[in-house]
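Peer 1: Please find the sequence and the predicted model below.
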Amino acid sequence: MTEQSTAATLSEHWQQVYRRLHAHPELSGEEHATAALVAEELRALPGWEVTENVGGTGVVGVLHSGPGPVIWLRADMDGLPVQEETGLDYASTVPGVMHACGHDVHVTALLGTCAELAANPLPGTVVALFQPAEETGSGAQGMLNDGLLERFPHPRIVLGQHVGPLPAGLVLSKPGTLMAASDSVRVTFLGKGGHASQPHTAIDPLLMAASLVLRLQSLAARQTATALSPVLTAGALHAGTRPNIIADTSEVLLSLRTFTDGSRNRMVEGIQRLAEAEAAAAGAPQEPKVEFYDHFPVTENTPGDTERVLASLSAANLPVMPMNHPITGSEDFGAFGTAAKVPSVFWHIGGIDPARFTEEDQIHMLTEGALPERFPSNHSPHFAPDPALALPAAITTMVTAARAELERPTMAE
């Protein structure tokens, strides 16, 4: 990288942009101030054409630098309904909302990447996608439904990255299946309310819900023979308003992660069957309502293209570690490459000071393929990447990958 490029990467400006984003998170589909900031920053850069309100609050920037390949670079923008507990001096000022998944890193890093590609352009076209509503699995498809493929240059490849509690700059990825599919599930039980002193006159939906949660713990273990087992987690159980009232209804919210269509189908059928069985056993007046929503597809990295991108990072002396197996987190990034019918490559990048990782931690990551538990994970109220290290690393990594793809001869497609 040039001296000018390095200076841009390390610019204090991006640290301030990051802090501003972190302090003002917005939920999925409500990223109005975030999108406005993105558009303002892009318009301040030479050569970038900016389109707002794509698929809701999405922002698309296009940098034309002469004939050559077209690449798409993607960052997601939304925060989560989490009360921040990091104690940072730039912590969220929005009660109950936090950038607990690092999307503020993604946005700032892509803006920094846009600045570097404008300062040191290569022949070709770069399309920067600032996507809303990743956390609900609807943002990528929303941009596509708004004519993304018809309104902007068609890509040869789509690149994306995600920060996590790894040593800053460390890149983890693999070809093929990288991340799980995901479904949110709502199970609503209908009972018969009554007085807590006379439970025999009621049909208690809370008991149905509690029994279902316990029974579901065995479903993933008993319903699959594949090496990539599904994960089913109960995230919420809602019923009642007072200790002396038996409620009429109860609600269970579940998160389902699967790696194959067959596994998902078995789990979907099993959840429905067990919910209906609980209601029948309790003598419920109606069958339960089971709803599946916020679906994320499996994230697939295109073989060949993934190895090439990771090799370009390694050739630039960036630390790359291959993943032994997919992770059970989920993303809607893959919708772009699937819709465009082009390769896509996604990687995870560390955002934590490497000095905090001991030799034992590194051995644990290599042998177990998992992070030490003392580091807060994404979606934790304590998740806090170190922007002074995470941002230069994420910008450098995306710039390196983007430049390598722009420099790749068109005839190699």
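Peer 2: Thanks, I have the structure now.
Peer 1: Every contact and neighbour count from this point should use C-alpha atoms.
Peer 2: Fine.
Peer 1: If you count neighbours, what's buried in stretch 266-280?
Peer 2: Residues of stretch 266-280 classed as buried: 267-268, 270-271, 274-279 (neighbour count, 16 or more other Cα atoms under 10 Å).
Peer 1: let's bring in a second one:
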Amino acid sequence: MNKKCRLVTLSSVGFSLMLSGSIFAHGGEHAGLTEQINTDYKVHLAPLFKHFHQNPELSTVENKTADRMAKELRDAGFDVTENVGGTGVVAILENGDGPLVSMRADMDGLPVEEKSGLPYASTAKQVDPITGNDVFVMHACGHDVHITSLVGTARRMQAMKDEWSGTLMLIVQPAEERVLGAKAMMDDGLYERFGTPDFGLAFHVSSGLEAGKIAVTDGSPYAGADTVDIIIHGVGAHGASPHAGKDPIVLGSQIVLALQTLVSRELPPRDPGVVTVGSFHSGTKHNIISDRAVLQLTVRNTSKATRKVLLDGIKRIAENMGRVAGLPDDKLPEVIVSNESVPPTNNNPELAQRLRALWIKEMGEEIISKKPNKGMGAEDYPFFTTEPYIPSVYFGVGGTPEADFKSAKAGGAPIPSHHSPLFKITPEPAVKTGVEATVHALLELLPSSKITKNN
């Protein structure tokens, strides 16, 4: 249960009212918001972004980033709790009666050496908690945009306290890149300690979208994902005597090819799914047949039914290809599904439509990107919104100037993808759009005291 009494509940009547009623419309009340964000970016957010970009930290060890975020949010007037689910930070601003709305930003970087050529490129190194190696670290997925925008949002919502009512929860999440942080925060009693949100928001910057644009879907912007290992047991032998062994490389190759039929032949053509074998390891020398091979897979889905078809199919194919190779039951391939698994991210359709209309009204029709979402990337944000169910919207914010897309189309340099050492975002339009879109959404969902009293 939430710790404070709120005027809005998730009953069917209350929820319908919040989504369809006009009591949350702000019209042109916030015409000066863009100018305020412009000023704050020049003075505070631009240097903050560069600080985060030059000082990235790996998943689960984002200690300095968390410290800086805690300071920034305290300075913005929020009640801040640190070390939630590891390095996670939760900032609360109570502002009278009303709903509780959460906004999440992830903060971890990646073990990638930056080669973007930016004057403020990261040269940071850190000990990888997985391998123990000293590695280069880079914000190669734009999380520096997310946390900078969250600070900008906090500062604007504090400055506009007389225009909204309720409770704002800002979540600074660790370890998204390893899909561990959201679950860790939930396991640490996030909602029991701070209240269960009535609505949830999050966004991701995208190098594939034009800077300053917003992308929002009524359905699933991100897929569910599973990490799967297949351990193949063989019988070792001399390379000149293959008949004396059971070659796990040949068997592994047959499994890889057979897996390609899962999506093409077992899923309906309009039901998306992905099975990718990203790693195949076996053997030590030219003339030795190994006794073991390991395949590493990522498996993507957009529904529980699709997930079951794919995971069941992987197990069936691997085991039965082992039987085809003549392996006994105690040496059949083992299929191991990792706990690094996330469900699909599903936007609440009514809320997505409401916010899309709001953003068009407040920021102009051209703000909404027309590009279709064709990716199957995954997110751990659903751990915040699935159990219990929280109506939520996860939207995209563009990070690449339109001129760069035109240049790439004309044969110039291609647009670097996320997780690439060449990845870069143009921070000013991305950060400012993230702040403005979020603030408008929060003002829509947190009714002002004046509106509350009149309704």
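Peer 2: Arrived safely. These numbers come from a predicted model, not from an experiment.
Peer 1: TM value for the aligned chains?
Peer 2: The TM-score (TM-score structural alignment, normalised by the length of the first structure) is 0.89; 403 aligned residues with a Cα RMSD of 2.7 Å.
Peer 1: before we move on, the earlier item: just put the buried residues of stretch 266-280 of the first structure in CSV and tack on secondary structure and distance to L206 of the first structure.
Peer 2: Output for those, formatted as CSV (DSSP: H, G, I helix; E, B strand; the rest coil; distance: Cα to Cα, whole Å):
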residue, secondary structure, distance to L206 of the first structure
M267, helix, 23
V268, helix, 22
G270, helix, 20
I271, helix, 17
L274, helix, 15
A275, helix, 13
E276, helix, 15
A277, helix, 15
E278, helix, 11
A279, helix, 11
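Peer 1: quick one: which of the residues you listed is nearest A315 of the first structure?
Peer 2: Nearest to A315 of the first structure among those, counting by Cα to Cα, is M267 at 42.6 Å.
Peer 1: What's the closest one aligned with over in the second structure?
Peer 2: Aligned counterpart of M267 of the first structure in the second structure: L310 (TM-score structural alignment).
Peer 1: I figured its match was touching Q260, is that so?
Peer 2: No: with contact defined as Cα atoms under 8 Å, L310 of the second structure does not reach Q260; the gap is 10.8 Å.
Peer 1: Between these two, which contacts overlap?
Peer 2: With contacts taken as Cα atoms under 8 Å, 6 or more residues apart in numbering, L310 of the second structure and Q260 have V275 as neighbours in common.
Peer 1: list the contacts for T298 of the second structure?
Peer 2: Contacts of T298 of the second structure (Cα under 8 Å, 6+ apart): 225-228, 274-278.
Peer 1: Using JSON lines, lay out those together with secondary structure, neighbour count and distance to I415 of the second structure.
Peer 2: Converted to JSON lines, these look like this (DSSP: H, G, I helix; E, B strand; the rest coil; neighbours: other Cα atoms under 10 Å; distance: Cα to Cα, whole Å):
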{"residue": "A225", "secondary structure": "strand", "neighbour count": "26", "distance to I415 of the second structure": "25"}
{"residue": "D226", "secondary structure": "strand", "neighbour count": "21", "distance to I415 of the second structure": "28"}
{"residue": "T227", "secondary structure": "strand", "neighbour count": "16", "distance to I415 of the second structure": "27"}
{"residue": "V228", "secondary structure": "strand", "neighbour count": "23", "distance to I415 of the second structure": "30"}
{"residue": "V274", "secondary structure": "strand", "neighbour count": "20", "distance to I415 of the second structure": "23"}
{"residue": "V275", "secondary structure": "strand", "neighbour count": "22", "distance to I415 of the second structure": "25"}
{"residue": "T276", "secondary structure": "strand", "neighbour count": "14", "distance to I415 of the second structure": "23"}
{"residue": "V277", "secondary structure": "strand", "neighbour count": "18", "distance to I415 of the second structure": "25"}
{"residue": "G278", "secondary structure": "strand", "neighbour count": "9", "distance to I415 of the second structure": "23"}
